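> Turn this into a model:
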Amino acid sequence: MATPIIWPQNDGQPVSCVEKLKMLEENWQEVQDVLRDAFEDAILMGVSEQVMRDRLAELVAGLVSPHQGRDA
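I've put the predicted structure just below:
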């Protein structure tokens, strides 16, 4: 999956800082690599492909925002 072209902020405006975009691209690639490796390993060890997809989706859905608990 290609790195998203636009990373929208809460106000809808795209992130435009070159350093932030570089970090987002690096993080995106790293996450893809780790998830792909974990997915492939699980499948090779006999885990159901759909179960692994579901578990990975649950992992993402369960991520806690660093802003949670802060006064907005």
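
> CA only for contacts and neighbour counts going forward, please
Will do.

> Could you say which helix or strand holds the residue positioned nearest the centre of the chain?
A centroid search over the chain (CA atoms, centre = their mean) returns V31, at 5.9 Å, as the residue closest to the centre. Element membership for V31, per DSSP states H and E: helix 18-44.

> packing partners for the helix or strand hosting Q50?
Q50 belongs to helix 49-61 when assigned by DSSP H and E. The contact analysis (3 or more CA pairs under 8 Å, 6 or more residues apart in numbering; DSSP states H and E) places helix 49-61 against helix 18-44.

> for comparison, sequence B:
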Amino acid sequence: MSLDPPATWPGADGAPLSCREKLKVLAENHREAAQVLRDAFEDAVLMGVDETAMRKVLADLVAALPSPKRP
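Presented below is the predicted three-dimensional model:
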């Protein structure tokens, strides 16, 4: 698994996004999120949390994010 951003970002229609500004924001958001997740994961594991359990906690957190498109 890589912490690098994806090579392409699929749009809602399935076509890759091409707007440079959007790609720049997405890459920056990816870098920031990866750093925060890495730090939280490392802290938890170093404090004795099971690695597999912490990965599940983080995955569940992402899965529970509400869609900004929902009313």
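
> Let me see the TM-score of these two.
Once superposed, the chains reach a TM-score of 0.93 (TM-score structural alignment, normalised by the length of structure 2), with 69 aligned residues with a CA RMSD of 0.6 Å.

> ok now do the counterpart of the residue nearest to the centre of structure 1 in structure 2, which residues does it touch?
When structure 2 is aligned by TM-score structural alignment, the residue opposite V31 of structure 1 is A33. By CA atoms under 8 Å, 6 or more residues apart in numbering, the contact set of A33 of structure 2 is empty.

> Kindly report the same for E19 of structure 1.
E19 of structure 1 touches nothing, counting by CA under 8 Å, 6+ apart.

> when you align them, which residue in structure 1 goes with E42 of structure 2?
Alignment note (TM-score structural alignment): E42 of structure 2 maps to E40 of structure 1.

> Alignment lookup: V57 of structure 2 to structure 1.
By TM-score structural alignment, V57 of structure 2 lines up with R55.

> burial measure for that match, as a count.
Neighbourhood size, R55 of structure 1 [other CA atoms under 10 Å]: 13.

> Count the residues that sit near Q29 of structure 1.
15.

> Verify the contact between it and T3 for me.
Yes: using CA atoms under 8 Å, Q29 of structure 1 and T3 qualify as a contacting pair, with a distance of 7.4 Å.
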